[in-house]
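*Asks:* the following block contains a protein sequence and its predicted model.
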Amino acid sequence: MNIEEIRKEFPILHQQVNGKPLVYFDNAATSQKPQSVIDALTHYYNTDNANIHRGIHTLAERSTTAFENTRKAVAKFLNSREVEEIIFTKGTTEGINLVAATFGRKFIKDGDEIIISALEHHSNIVPWQILCEENGCTLKVIPVNDKGELLMDEYDKLLSDKTKLVSVNYISNALGTINPVKEIIDKAHKVGAKVLIDAAQAAPHATLDVQALDCDFLAFSAHKVYGPTGVGALYGKRDLLEAMPPYQGGGEMIKDVSFSGTTYNDIPYKFEAGTPNIGEVIALKAALDFVNELGLENIAAYEHELLEYANELLADVDGFIPVGTADNKASVISFLIEGVHPFDLGQILDAKGIAVRTGHHCAQPLMERFQIEGTVRASFSVYNTKEEIKYFVEALKAAIKMFK
């Protein structure tokens, strides 16, 4: 891959921040957008803006076609059996909440158990806590070792005929740990449990094949995979989606409405009440086209090269403490510097034009497991370079000297 040519496709990268060239290492929070995605969004509002599905005029038909073409693209991206198994959402968070509010409320009862992991983002913790408070089910947690890897022997002990759902992330946003999701899914199915995969961090780094994984649900966000904010997709097996009640009421999710009763629409529309984020959904296809053109395997290989290079340079940094050293990791490095608060480091690096994330990364229980308040997190994408990493490490060393 020609990284310099790739970088040219991202207009935001070519600017100065605080008088320094921008070095964007906050990709785990959100990725930047190629010009093709920006163009797709502006093209919709410049030429096609109209509500979808219900209009017969030309703009409505063009908008509807483009919107549904994205659904087809997502189905192909995830290798779902049917395009109707793809539901558009606001993002991974809404996808998880949708499953909790529909599948959870209908099929998980008092005395049942839900299993999550210690690596989860708050969006894959709080919805299940709410469900447990409402219906009396119990939340169980797979612990992690000191490297930030799931203890699979402990997972085996948690599984039972009481387990109705297992919901885990594919890749940890806080540590970069890549979880053995296929093994997790297979073991859950043996006890009759369904499985939801939070693929927010996996979508830009790993091939997602829902048929090969045999997951029951999978959610991801467009903004993590070079697409717009406010859009995501939820995959669900047809039989489950058809058995689940609607998530919200309104237009589009109905066939017929009367004061005596309502008939709900077929999937996926049953779960897509109201006017969706049309332009952003359409632009998501451009993002997936960008990924497919580069190839996820090529992206992952290059990002792993960046990860190894960064680990090599950071090993020589005085007081460097890595947090999360799993053997199988995505391009995320969480760390501390002995005697320096992460927020202070983040501010000093920002002054040099370097964007990193500091704090608990919406994973407070995981931070408690490591007995820390938070970390500095540098996360790399396909448009980052070794030169940027070298500059980052030099800036980090200079910052540390200020506290000595």
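*Replies:* Looks like it came in fine.
*Asks:* please count neighbours and contacts with C-alpha atoms only from this point.
*Replies:* Fine.
*Asks:* first-to-last residue distance for stretch 115-133?
*Replies:* Stretch 115-133 has an end-to-end distance of 15 Å (Cα to Cα, to the nearest Å).
*Asks:* no wait, stretch 241-253
*Replies:* One end of stretch 241-253 sits 13 Å from the other (Cα to Cα).
*Asks:* stretch 237-252 now?
*Replies:* Stretch 237-252 has its terminal residues 21 Å apart, counting by Cα to Cα.
*Asks:* contact partners of it?
*Replies:* With contact meaning Cα atoms under 8 Å, 6 or more residues apart in numbering, stretch 237-252 is reached by 84-85, 98, 101-103, 106, 216-217, 253, 264-267, 269-275.
*Asks:* go again using 7 Å as the cut-off
*Replies:* 85, 98, 101-103, 216-217, 267, 269-274 (Cα atoms under 7 Å, 6 or more residues apart in numbering).
*Asks:* with stretch 72-92 instead?
*Replies:* Contacts to stretch 72-92, defined as Cα under 7 Å, 6+ apart, come from residues 71, 95, 198, 200, 208-211, 219-222, 230-238, 267-268, 271-272, 285.
*Asks:* buried set for that stretch?
*Replies:* Across stretch 72-92, burial judged by 16 or more other Cα atoms under 10 Å covers 72-80, 83-92.
*Asks:* quick one: residues contacting the most centrally placed residue in the chain.
*Replies:* Centroid-nearest residue in the chain: residue 200, 1.1 Å away (criterion: Cα atoms, centre = their mean). Going by Cα under 7 Å, 6+ apart, residue 200 touches 92, 219, 220, 221, 224.
*Asks:* restricted to strands, list those.
*Replies:* Residues of these located in strands (DSSP state E): 219, 220, 221.
*Asks:* neighbour-wise, which of these leads?
*Replies:* Scoring these on neighbours with other Cα atoms under 10 Å, the highest-scoring entry is residue 221 at 32 neighbours.
*Asks:* that residue reaches residue 235, doesn't it?
*Replies:* No: assessed by Cα atoms under 7 Å, residue 221 is found out of contact with residue 235, at 11.8 Å.
*Asks:* now the helices: where do they sit in the stretch 301-404 of the chain?
*Replies:* 342-351, 364-369, 386-402 (DSSP state H, counting those that start in this stretch).
*Asks:* pasting the second one now:
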Amino acid sequence: MPEITKENRQDEDERIRRDFPILDGSFTYLDNGATTQKPKCVLEAVDRYYRTMNANPMRGLYKLSLAATEAYEEARETVRSFINAASTEEIIFTRNATESLNLVAYTYGRAFIKEGDEVVITIMEHHSNMIPWQQLCMEKGAKLTYIMPEPDGSITEEMFRSYMNPNVKLVSMTHISNVLGVKNDVKTFARIAHENGAVFSLDGAQSIPHTKVDVQDLDVDFLSFSGHKIYAPMGIGVLYGKKALLEKMPPFLFGGEMIEYVTTEGATWNELPHKFEAGTVNDGGAVGLSAALKYVSSIGFERIEERELHLTRLMMDEMKKLPYIHILGKKDPEDHHGIVTFTIDGVHPHDIAAIFDEHNVDIRAGHHCAQPLMKFCHTPSTVRASIGLYNTEEDVYKFLDALKKIRTEMGYND
């Protein structure tokens, strides 16, 4: 990789920005933790699919349907390669990470969690990796335990071990917190969970766009993520599961394609991965996801991590100079992975977001689908700026310029 200079950084910024038609300079987009914009290659791939090969895949023997089937299965192979799964049988297409996490809770959980068992999650979880386990444990008479991290979100190996006991049957954890930006030591935690006989489920929604995720290296049993957070269309997501576990799990939904044989008395189930993909699939979304993953791979995570860290450091270093701003999480920008969540003394987060919008800067305000974490952090809501691979220094300076005007516009004399 060539040395990064101011000149070639600007050249790369311009090249990448040209790939995203929506980024026309009329606004600054810093809500990538919620959803990302789509490059031309993704838009063109989806358009090409619907223009040239739209048919119900896996159900027709005519050329158009066969082309649709081939495109769908090629997308599955792209996902397999991207996360280094052992087989395409381990790649289940869903609507999003929420559906993937629910699939694990409803199928694996209902089949293997019983009364008296324990499920361990963290207080940092997005609601989609919390509520399914709450509901499962209430239904089964199991115990749901929350790991309470250090105030900055840190979970040490010793802390994690203290939550393990013979009753723990499953651990489900975020890879990167959507509020604090902290990255959990998943490889270590999965190993400890396995040593104690527990299954490990990983919510990768916030990590998959920012860092390389290798499921075999991490040795997680399940991984969930959404396409729309990694520059792909909305409505397509992925559940990775180890084949041995998926084979033991009952289907999530029932209907067409997930069956092998049906009689008036019952049915038998299709082979993996189709057992978990009932009904007509989102073939266009899968094609778009494949294009997005190839696009990300063409840039490379080494360069993506460098770009995002540079911008995060620039943003946080300037924010720390303002005494009325309080950044949640760790002090080092390297521990934020493009997520900067903060409060401003005397100004409600919704007012902050509204003022940013007046300056054409898009950020997010609220509890970020993490209300228990907000309570843990002693604040009902916060503001979050989140960086993507197409953001630039100019974006950060526009953010900072608007940020420095907020207290004045709210009547404070700073």
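*Replies:* Now that the structure is in, tell me what you want to look at. Keep in mind that this is a model prediction, so the values were computed, not measured.
*Asks:* tell me how the two chains score on TM-score.
*Replies:* TM-score of the superposed chains, computed with TM-score structural alignment, normalised by the length of the first structure, equals 0.97; 399 aligned residues with a Cα RMSD of 1.0 Å.
*Asks:* hang on, the earlier thing: I'd like the helices of the stretch 301-404 of the first structure laid out as CSV, including distance to residue 187 of the first structure and mean neighbour count.
*Replies:* Below are the helices of the stretch 301-404 of the first structure laid out as CSV (distance: least, Cα to Cα, whole Å; neighbours: other Cα atoms under 10 Å):
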stretch, distance to residue 187 of the first structure, mean neighbour count
helix 342-351, 38, 18
helix 364-369, 24, 18
helix 386-402, 40, 16
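*Asks:* distance to residue 13 of the first structure added to the ones you listed, as TSV?
*Replies:* Compiled in TSV, the helices of the stretch 301-404 of the first structure are given as follows (distance: least, Cα to Cα, whole Å):
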stretch	distance to residue 13 of the first structure
helix 342-351	15
helix 364-369	31
helix 386-402	12
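*Asks:* of all those helices, which one is nearest residue 120 of the first structure?
*Replies:* Residue 120 of the first structure lies closest, by Cα to Cα, to one member of these: helix 364-369, at 7.6 Å.
*Asks:* of all the contacts of residue 200 of the first structure, which two lie farthest apart?
*Replies:* It's 219 and 224 that sit farthest apart of the contacts of residue 200 of the first structure, by Cα to Cα, at 11.9 Å.
*Asks:* now render the contacts of residue 200 of the first structure as JSON lines, adding distance to residue 298 of the first structure.
*Replies:* Shown next, in JSON lines, are the contacts of residue 200 of the first structure (distance: Cα to Cα, whole Å):
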{"residue": "92", "distance to residue 298 of the first structure": "25"}
{"residue": "219", "distance to residue 298 of the first structure": "23"}
{"residue": "220", "distance to residue 298 of the first structure": "20"}
{"residue": "221", "distance to residue 298 of the first structure": "21"}
{"residue": "224", "distance to residue 298 of the first structure": "17"}
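*Asks:* ok, the residues you listed vs residue 303 of the first structure, which is closest?
*Replies:* Closest to residue 303 of the first structure, out of all of those and judged by Cα to Cα, is residue 224, at 14.8 Å.
*Asks:* counting neighbours, what do you get for the residue mapped onto that closest one from the second structure?
*Replies:* Residue 224 of the first structure maps onto residue 229 in the second structure when the alignment is built from TM-score structural alignment. Using other Cα under 10 Å, residue 229 of the second structure has 26 other residues around it.
*Asks:* surely residue 229 of the second structure is in contact with residue 38?
*Replies:* No: using Cα under 7 Å, residue 229 of the second structure is not in contact with residue 38, being 9.7 Å away.
*Asks:* mean shift between the lengthiest helix in the second structure and the first structure?
*Replies:* As assigned by DSSP state H, the longest helix anywhere in the second structure is helix 63-83. Its match in the first structure and helix 63-83 of the second structure itself, once the structures are fitted together, sit a mean 0.5 Å apart by mean Cα distance after the TM-score superposition for the first structure.
*Asks:* following that helix, which helix or strand shows up next?
*Replies:* As assigned by DSSP states H and E, the chain's next helix or strand after helix 63-83 of the second structure is strand 91-94.
*Asks:* now that next one: which residue numbers in the first structure?
*Replies:* Taken onto the first structure by TM-score structural alignment, strand 91-94 of the second structure occupies residues 86-89 there.
*Asks:* next, the mean deviation of that stretch compared to the second structure.
*Replies:* Averaged out, stretch 86-89 of the first structure is 0.3 Å away (mean Cα distance after the TM-score superposition for the first structure).
*Asks:* what's the spacing between that stretch and its chain's center?
*Replies:* Distance of stretch 86-89 of the first structure from the chain centroid (Cα atoms, centre = their mean, to the nearest Å) equals 14 Å.
*Asks:* which residues are in contact with the match of residue 224 of the first structure?
*Replies:* By Cα under 7 Å, 6+ apart, residue 229 of the second structure lies in contact with 32, 33, 34, 35, 36, 205, 209.
*Asks:* distance check, the residue mapped onto residue 352 of the first structure from the second structure against residue 160 of the second structure.
*Replies:* When the second structure is aligned by TM-score structural alignment, the residue opposite residue 352 of the first structure is residue 359. Noted for residue 359 of the second structure: a distance of 43 Å to residue 160 of the second structure, by Cα to Cα.
*Asks:* in helices, which of the contacts of stretch 72-92 of the first structure appear?
*Replies:* Residues of the contacts of stretch 72-92 of the first structure located in helices (DSSP H): 71, 95, 210, 211, 238, 285.
*Asks:* out of the residues you listed, which two sit at the greatest distance?
*Replies:* The most widely separated members of these, counting by Cα to Cα, are 238 and 285 (22.5 Å).
*Asks:* more crowded one of those two?
*Replies:* Under the neighbour definition other Cα under 10 Å, residue 238 of the first structure and residue 285 were set side by side, and residue 285 has more, 26 against 18.
*Asks:* what's the more buried one aligned with over in the second structure?
*Replies:* Here residue 285 of the first structure is matched to residue 290 in the second structure, going by TM-score structural alignment.
*Asks:* again with residue 8 of the first structure
*Replies:* By TM-score structural alignment, residue 8 of the first structure lines up with residue 18.
*Asks:* same deal with residue 298 of the first structure?
*Replies:* Aligned by TM-score structural alignment, residue 298 of the first structure pairs with residue 303 of the second structure.
*Asks:* before we move on, what about residue 248 of the first structure?
*Replies:* By TM-score structural alignment, residue 248 of the first structure lines up with residue 253.
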